[in-house]
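K.L.:
Task: produce atomic coordinates for the following.
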Amino acid sequence: MMNNPRRKFIKMGALLGVSSAIMPLQFCSPAKKEESATIEEAKAAKSKLNSFGIQLYSVKDEMANDAKATMAALAGFGYKQFEGFDGGKGVLWGMDPKEFKTLTSDLGVSMVASHANVFENLDAQAEAAKEAGLEYLICPWIGGQETIDAYKKFADKFNEAGATLKSHGLKFAYHNHDYTFETLEGVMPQDVLMENTDPELVDFEMDMYWVYVAGVDPSAYLAKYPNRFKLCHLKDAEPDKGDGEERGVLLGAGEIPFSNLVKESTQLGMEYFIVEQERFVGTNPMEAAEKNAAYLKNTFEY
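P.N.:
The predicted structure is shown next:
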C-alpha cells in the first residue's frame, strides 16, 4: 500500500491537538494529486465490456424444469446473451424457432450460439437456428484423440461443417477442453486444429478455465492466433490442491486474472464473453449465476 502524506499529517494533527483544517495547503495538494492519479489508474485498469452472456448449461436443471422462467430470471440478473445446449428437447427446448425468437426478443437478450452435435442433421439444425436468431452452432466436444492425424481429420470435419453453416448464413466454432492443450507426439493438438482449419469457415471458443488448468497462458495463446477466437467461456479456478478434481468457483473467487484477460482478448478479436459454471461449493446454480453477473457488472467498466 502506498504511503499517504495527508493521512500522516492528519494523524499528527490529531496527536498535537491541531485541526487539520488549518494545515498548510502544501501538505494537502500532494494527496489530491495522488488521489486523482489513483482514480485514473483504476479507470485505466478496467476493461470495457458492453455485454456478457451465460452458457445455459450452468443452470441445466432449472432449464429442464422451466426454460422460460429460468431465462427470464437470468435476463433480470443482467445477462444480455445466451448460449444454449441440447438438454434433450433440442437446442430450443421444444419451442419452435419463431416462438423462441419472440421469447428472447421480449426478454431483451440475444441467443448468440448453441452447443450442438454438428456432425448429424446439420442442415436441419442450421435452418432452425437461423430462424431462431442464432449466430453460431458450436462443437462442444470431440474427446482426446490418440494421434495427431486424428486431430487433422477433425480439422477437415470442422471445415466441412463450417462450409455447411456458412451456406445457411451461420458460423461454426469449436469449444476446447484441456485435452487439446496437452502435448501429443511433440505437438499441441490445439495448434493442429488452428493451423488446419480455414479462418473463413471456422472460429473458436476459448474455454479459459480449461486452457488455464492445462498449464497454458490464455492471453499468450490468444496472441498467438489473433482474431481466431471469437467467443470465450469465463469460468474461474481455485488454486490446484493436487487431487485432480475440478477447480471451478465463482468469478473473482479463483486465481484466473480475468480483468487483464478480458481487456487483452478484446484487442485480439474476442467478441462474446460467456459465463459458465459447473461446480458449486457453498452456493447453487441460480445464486451463482446472479453473483457472477454482479461480478462482471462491478469489475468492468461499461
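
K.L.:
For the rest of this, base every contact and every neighbour count on C-alpha atoms.
P.N.:
OK.

K.L.:
tell me which element residue 146 is part of?
P.N.:
Assigned by DSSP states H and E, residue 146 belongs to neither a helix nor a strand.

K.L.:
The one 5 residues further on now?
P.N.:
For residue 151, the enclosing helix or strand under DSSP H and E is helix 148-167.

K.L.:
Please name the nearest non-neighbouring residue to residue 280.
P.N.:
What sits nearest to residue 280 in space, not counting adjacent residues and going by C-alpha to C-alpha, 6 or more residues apart in numbering, is residue 249, at 6.7 Å.

K.L.:
I have a second one here; can you model it like the first so I can compare?
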Amino acid sequence: MARPIVAAQMYTVRDFCKVPKDIVESCKKVAKIGYKAIQTSGMGTVEPMPAADLRKVCDSEGLTICATHISFDLMRDNPAQVIEDHHALGCKWAGIGGAPRQYQENEQTWVKFAKEASEVAAKLSEGGIGFVYHNHSHEFARHGKRTVMQILFEESDPKYFMFEPDTYWVAHGGGSPVAWIRKLAGRCPVVHLKDFAIKPDRAQFYTEIGEGNLDWPGILQACEECGTRWMPVEQDTCPGDPFNSLKISYENLKRWGYR
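P.N.:
Just a heads-up that it's a prediction; the model follows:
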C-alpha cells in the first residue's frame, strides 16, 4: 500500500488564519516547512476566504486540501452547497468535529445520529464527496454495554460513514489508537496525528508528534496497512510558535519516512 501523506491541520495555527491575508501567509509557512497538504478548520473566523481563492493559494504553494471540518447541520441541510464547495477546494473529504449536542444524550440518540449521518453521507457520496467523523474522548463513554465509538461503528453504514480517528483523543478516552485504527481498516481515510504527554503533576497536554508517549511506530504502521490516505498533524495548544510545533512534528515524521 502507498504510504499515507502527512498534512497540516490548520486548526493548529487558527490564530494566524482569521482573515484572507493571514491565511495566505500561513499556507506559505506550512508549505515551507515541507507539508504537501492541509486540512481546513478554524480558518476565516473574522473574514472567510472563498473556496476558489483558497484553492488558488494552495495550488500555488503545492498544497492539497485533503479534508475539511464543517458543521453537521450544513451537511444535512444543504448537501448541494457542501458538494459544490468541496469541488471548488479540490477536496474529497468533508469532516465534522463531532456530533451535535442533541445526539449526545444516550444510546438511542447516538444510534439516531449514526443512522442520520449515514444518510447525509450517502447524499454527499452522490456528488463525489466522502464523509468523515472526528472523535474526542467522550466517544469512549459507555451507554449500556457499548462505548459511543462502538455504537457509531456498529450502527452506521460502513459504505458511507467513515471515521477520522484522533490519536490523542482515543488515548485520552482510554482506547488504543493502534487497535482502533486497525478496527476501522478501510473506514479511516483520514487519521489525526496528535501526541499525548503527561506532566509530573499528572496533567495531560498536547505535544509535538514523537515528543510524547504514544506508540508512533505502531500508529504509523497501522495507518499504512489499514488504507489511511491522509494524516493531518494537529496540536490544539502549543508551548510557543505553533508553526514551530508543526515543524518539529513534520521533521520527526520525516525521520520515520513519512512526509
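
K.L.:
ok so, going back, now do the helix holding residue 151 of structure 1: everything it contacts.
P.N.:
118-119, 122-123, 126, 145, 171-174, 184-185, 187, 189, 192-193, 196-198, 201-202 (C-alpha atoms under 8 Å, 6 or more residues apart in numbering).

K.L.:
Which position in structure 2 pairs with residue 74 of structure 1?
P.N.:
Aligned counterpart of residue 74 of structure 1 in structure 2: residue 30 (TM-score structural alignment).

K.L.:
Just the buried positions in the helix or strand that that match is a member of, please.
P.N.:
Using DSSP H and E, residue 30 of structure 2 sits within helix 20-33. By neighbour count on 16 or more other C-alpha atoms under 10 Å, the buried set for helix 20-33 of structure 2 is 20, 22-24, 26-28, 30-31, 33.

K.L.:
Over to stretch 206-215 of structure 1?
P.N.:
206-214.

K.L.:
shouldn't the residue nearest to residue 280 of structure 1 be in contact with residue 237?
P.N.:
Yes: if you go by C-alpha atoms under 8 Å, residue 249 of structure 1 and residue 237 touch, sitting 5.7 Å apart.

K.L.:
Where in structure 2 does the helix holding residue 151 of structure 1 fall?
P.N.:
Using TM-score structural alignment, helix 148-167 of structure 1 pairs with 107-126 in structure 2.

K.L.:
Same check on stretch 217-231 of structure 1?
P.N.:
Against structure 2, stretch 217-231 of structure 1 falls on residues 176-190 (TM-score structural alignment).

K.L.:
Enumerate residues external to the matching stretch that contact any of its residues.
P.N.:
Looking at what lies outside stretch 176-190 of structure 2 - C-alpha under 8 Å, 6+ apart - the contacts are 67, 132, 158, 161-168, 170-171, 215, 218-219, 222-223, 225-232.

K.L.:
ok, back up a step: identify the residue of structure 2 aligned to the residue nearest to residue 280 of structure 1.
P.N.:
Aligned against structure 2 - with TM-score structural alignment as the criterion - residue 249 of structure 1 pairs with residue 207.

K.L.:
residue in structure 2 matching residue 16 of structure 1?
P.N.:
In structure 2, no residue is equivalent to residue 16 of structure 1 according to TM-score structural alignment.

K.L.:
list the contacts for residue 16 of structure 1?
P.N.:
Applying C-alpha under 8 Å, 6+ apart, no residues qualify as near residue 16 of structure 1.

K.L.:
on that earlier part again, gap between the match of residue 74 of structure 1 and residue 67 of structure 2?
P.N.:
Using C-alpha to C-alpha, to the nearest Å, residue 30 of structure 2 is found at 16 Å from residue 67 of structure 2.
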